[in-house]
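[1] Got a predicted structure plus its sequence, pasted below:
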Amino acid sequence: MDFETRQSGGTLQIDVLASRIDAACAIQFKDRMRELCAGGPARVILNLQRVDFLDSSGLGAVVAAMKYLGCDRSMELAGLTPKVRKVFRLTRMDSVFTIHASVEEAFGNGSSVA
């Protein structure tokens, strides 16, 4: 699974370059996220704009990555496609994560979408 990262001030942006986060790659996703987030800044924005499919294993991997950050760091999501947004809404995980319509919004006005 491929990622691109950018760091700006106290924020690490991680772009997921895969179209799916599912059972086939969930463990690889979690391991790679731990590597990318280790010792990083307090705010992480996970850009999911290219992800068109997320199953329960993928959702669990995203949650595990958030938990890895601990209490003093945060993970925000950006660019959710309609299918992925629906998974977060149906599981009520949209109330756990701050979700931005786009990365630009996450860095801009900071308002969230449901």
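    That came in fine, so what should we check first? Numbering: from 1, shown residues only.
[2] okay, CA-based contacts and neighbour counts for the rest of this
    Noted.
[3] just how off-centre is the helix of greatest length in the chain within its chain?
    Using DSSP state H to define each element, the chain has its longest helix at helix 56-69. A distance of 9 Å separates the centroid of the chain from that of helix 56-69, by Cα atoms, centre = their mean, to the nearest Å.
[4] next, the one to line up against it:
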Amino acid sequence: MTLFTQESGFVRIDVEGERLDAAVAPTLKAELEKNLPPRPEKVLVDISGVRFLDSTGLGVLVSLLKMMDSGGMLAIAGAQPVVQRLFKLTGMDRVFRLFDTDVEAMAALAGDASAAN
């Protein structure tokens, strides 16, 4: 299950569950397509509970990026060390903006340059 909330100026997506893999990725992608407003400009994805991410899960995050406004910002918060390693190994740490906490991600979405990684 994924929680979608509208914060001040951005959409927040809290990914619940310890795995974001081939078993759950299709459901998450369908939830994104159903619940996201058209072409959102700013999105925060909190994956702090995710302990395992595979290429299919990464693919869903890439799909989310493609659903966004062309000048939009996607901030990913709370990636665990093992998940961060996958982002680095695949080079996706250069595609996505990763933040240790949701507070840092929210500051970046609000335009606070000191919060950016």
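    Nice, thanks for sending it over. Since we're looking at a predicted model, the values are computed, not measured.
[5] re the thing from before, pull up the aligned stretch in the second structure for the longest helix of the first structure.
    Counterpart in the second structure of helix 56-69 of the first structure, with TM-score structural alignment as the criterion, is residues 55-68.
[6] picking up where we left off before, what sits up against the longest helix of the first structure?
    By Cα atoms under 8 Å, 6 or more residues apart in numbering, the residues outside helix 56-69 of the first structure that reach it are 21-23, 25-27, 29-30, 33-34, 37, 74-75.
[7] And for the nearest residue to Thr98 of the first structure once chain neighbours are set aside, the neighbour number?
    Ranked by Cα to Cα, 6 or more residues apart in numbering and with sequence neighbours excluded, the top spatial neighbour of Thr98 of the first structure is Glu76, at 5.0 Å. Other residues within reach of Glu76 of the first structure by the criterion other Cα atoms under 10 Å amount to 19.
[8] Equivalent analysis for the one 3 residues further on, please.
    Neighbours of Gly79 of the first structure under the rule other Cα under 10 Å: 22.
[9] what does Asp72 of the first structure give?
    Using other Cα under 10 Å, Asp72 of the first structure is surrounded by 7 other residues.
[10] Quick check: it touching Pro41?
    No - with the criterion set as Cα atoms under 8 Å, Asp72 of the first structure and Pro41 do not qualify as a contacting pair; they are 10.0 Å apart.
[11] which residues does the residue nearest the centre of the second structure contact?
    Residue closest to the mean C-alpha point of the second structure, counted by Cα atoms, centre = their mean, is Val45 at 3.2 Å. When contacts are counted by Cα under 8 Å, 6+ apart, Val45 of the second structure touches 12-15, 74-77.
[12] likewise Gly49 of the second structure?
    15-18, 78, 80.
[13] go with 7 Å
    With contacts defined as Cα atoms under 7 Å, 6 or more residues apart in numbering, the neighbours of Gly49 of the second structure are 16-18.
[14] tell me the contacts of Gln80 of the second structure?
    Neighbouring residues of Gln80 of the second structure by Cα under 7 Å, 6+ apart: 48, 51.
[15] Verify the contact between Val43 of the second structure and Arg12 for me.
    Yes - applying Cα atoms under 7 Å, one finds Val43 of the second structure in contact with Arg12, separated by 5.9 Å.
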